[in-house]
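Engineer: Provide a 3D model corresponding to the input given below.
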Amino acid sequence: MNRCSNLEVLTVVGCDAAIDLADVIMIERLRSLNVRDSGLNSLDALAERPWTTTLSCYIPRNCITDVTPLTRIPRLQNADLTGNPLSEHSYRKVVPALREQGTRVLISDELEWKLTRHLHEQGVPVSCYKKKDAFALCRPGMKLTEFPDFGHVEIQEKEVESLLHGNPESALRFFPDVLESAPGSAHRSP
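Structural biologist: Predicted coordinates for the structure are as follows:
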């Protein structure tokens, strides 16, 4: 990362859980971190740096449950946490604390947050978020989909409710490539 010392904006899309922010925090001029549609599951490294610059942290549609490390960034300007399976504590306590310290925070509304959290807790790596007026489902990271940042499936509110109260694995039916690769499924030749 020494060669990137003047880097101010870093965007990462579609990475898997092995993302290590330890190298990222060494970039002294970093002002905007954008990790989306990835398997990022920890923000701990961000709290280890004494931030002197303002930072915007856009991490939508990852696997983040704990956002407490963000409270240790004194000049955090923006945080986009939509589509993450935030813990109850992070959603109800930490996010309001971030807002109180002046950070503009985007989070999922209650329904899509509950569904995302429920699916991830049941081992189904699917995230739900609002896309304009519709709900959308995605599978963060390259291990799960060839194109993690687009082609997200739009569903109706009744389907969100059904997934929240039904079998979590039924969320996979919205992703044809999962069904085609499932054991015992018929594969068609072109």
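
Engineer: C-alpha from now on. contacts and neighbour counts both.
Structural biologist: Fine.

Engineer: For the closest residue to Lys143 other than its chain neighbours, the count of nearby residues, please.
Structural biologist: Once flanking residues are discounted, Lys143 sits nearest to Asp16: 6.7 Å by CA to CA, 6 or more residues apart in numbering. Neighbourhood size, Asp16 [other CA atoms under 10 Å]: 18.

Engineer: Could you also give me the structure for this second sequence? I'd like to compare it with the first:
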Amino acid sequence: MDPSLAQAISQETGQQQPFSLELLQSVTYLHVSYARNLEHLSACRNLEILQLIGCDPVDLSQLGKLPMLATLVVQFSNLKNLAGVEHFPSLRRLIAGMNRIQDLSPLLSGPKLRRLDVRGNPLSENSYRILAPQVQEKGARVSVSEELDWKMTLELQRHGLPYCFYKAHDGTRLCRPGLALTDMPDLSHPIVAREELANLLDQNPDEVPKLFDRMDLMPTTLGP
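Structural biologist: Model (predicted):
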């Protein structure tokens, strides 16, 4: 079992490995950070709330059937595809900001969401302009990035920079979702103005990764 997943289960249950199947099936809430393998989550069939922060990879189709899952939070992770969301028939809240999601089409035939947050993702033009409104028409309150922020994330991807650009309470920030470029992708997000970033991409895109080394750009508070 992935050490980060095992740690999350131990924190929730007060037990150490090896975990019995009965124990795993008793877990209803988990907060998992920086896991690289989530395959054993399928044994936690009674999960109601699952938070995955900075995990990589995240493949919903490999999490197994979680019939009781009502809230799924996946942030700052390497979630690329929403296929498999149909395995969570009770899902009502999907908070998936700052990932690498492009296609929202699995949500049209998936569970009936009440809340969807996909800010800071490189959504395709079709997903941003057509599919997101369709999910909202099904009854969900949908949050996507403002158009200029969304386009900036796409521009970063076009330059081969797998970053997300998103608006936080203290300005616009950059993050590196997943574990390929940092061990703690939910931390150290430089505050960068859109105009400054656009100029860097236009004139010297090789300088953009160095923004993550600029301590003067680091926020003084946590969270988006």
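
Engineer: Any figure for the gap between the residue nearest to Lys143 of the first structure and Pro125 of the first structure?
Structural biologist: Distance of Asp16 of the first structure to Pro125 of the first structure, given as CA to CA, to the nearest Å: 12 Å.

Engineer: which neighbours do these two share?
Structural biologist: Taking CA atoms under 8 Å, 6 or more residues apart in numbering as the criterion, Asp16 of the first structure and Pro125 both touch Pro140.

Engineer: Strands of the first structure, residue ranges please.
Structural biologist: Secondary structure of the first structure (DSSP state E): strands at 9-13, 32-36, 55-58, 76-80, 104-106, 127-131, 134-138, 153-155.

Engineer: Give me the packing partners of the fifth one, helices and strands only.
Structural biologist: The reference is to strand 104-106 of the first structure. Counting by 3 or more CA pairs under 8 Å, 6 or more residues apart in numbering; DSSP states H and E, the packing neighbours recorded for strand 104-106 of the first structure are strand 76-80, helix 95-100.

Engineer: so how far is the first one from its chain's centroid?
Structural biologist: Pointing back at strand 76-80 of the first structure there. Relative to its chain's centre, strand 76-80 of the first structure lies at 14 Å (CA atoms, centre = their mean, to the nearest Å).

Engineer: And the helices in the first structure, which stretches?
Structural biologist: 88-89, 95-100, 110-121, 157-165, 176-181 (DSSP state H).

Engineer: what's the closest of the ones you listed to Leu55 of the first structure?
Structural biologist: Leu55 of the first structure lies closest to helix 95-100 among the helices of the first structure, at 13.1 Å (CA to CA).

Engineer: Of all the residues in that closest one, which ones are buried?
Structural biologist: 95, 98-99 (16 or more other CA atoms under 10 Å).

Engineer: if you line the two up, which stretch of the second structure does that helix fall on?
Structural biologist: Residues 132-137 of the second structure are the counterpart of helix 95-100 of the first structure, counting by TM-score structural alignment.

Engineer: follow-up on the earlier one: can I get the buried residues of helix 95-100 of the first structure in JSON lines with distance to Lys158 of the first structure?
Structural biologist: Listed next are the buried residues of helix 95-100 of the first structure as JSON lines, based on distance: CA to CA, whole Å:
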{"residue": "Val95", "distance to Lys158 of the first structure": "27"}
{"residue": "Leu98", "distance to Lys158 of the first structure": "32"}
{"residue": "Arg99", "distance to Lys158 of the first structure": "31"}
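
Engineer: now, which of those sits nearest Pro176 of the first structure?
Structural biologist: Taking the buried residues of helix 95-100 of the first structure together and measuring to Pro176 of the first structure by CA to CA, the closest member is Val95, at 34.9 Å.

Engineer: Nearest to Ser90 of the first structure, out of the strands of the first structure?
Structural biologist: Across those, closest to Ser90 of the first structure is strand 104-106 (CA to CA), at 12.1 Å.

Engineer: Mean per-residue distance, that closest one versus the second structure.
Structural biologist: Superposed on the second structure, strand 104-106 of the first structure shows a mean distance to its aligned partners of 0.8 Å (mean CA distance after the TM-score superposition for the first structure).

Engineer: Let me see the contact set for the residue positioned nearest the centre of the second structure.
Structural biologist: Nearest residue to the geometric centre of the second structure (CA atoms, centre = their mean): Gln75, 2.7 Å. Contact partners of Gln75 of the second structure, counting by CA under 8 Å, 6+ apart, are 52-54, 95-99, 177, 186.
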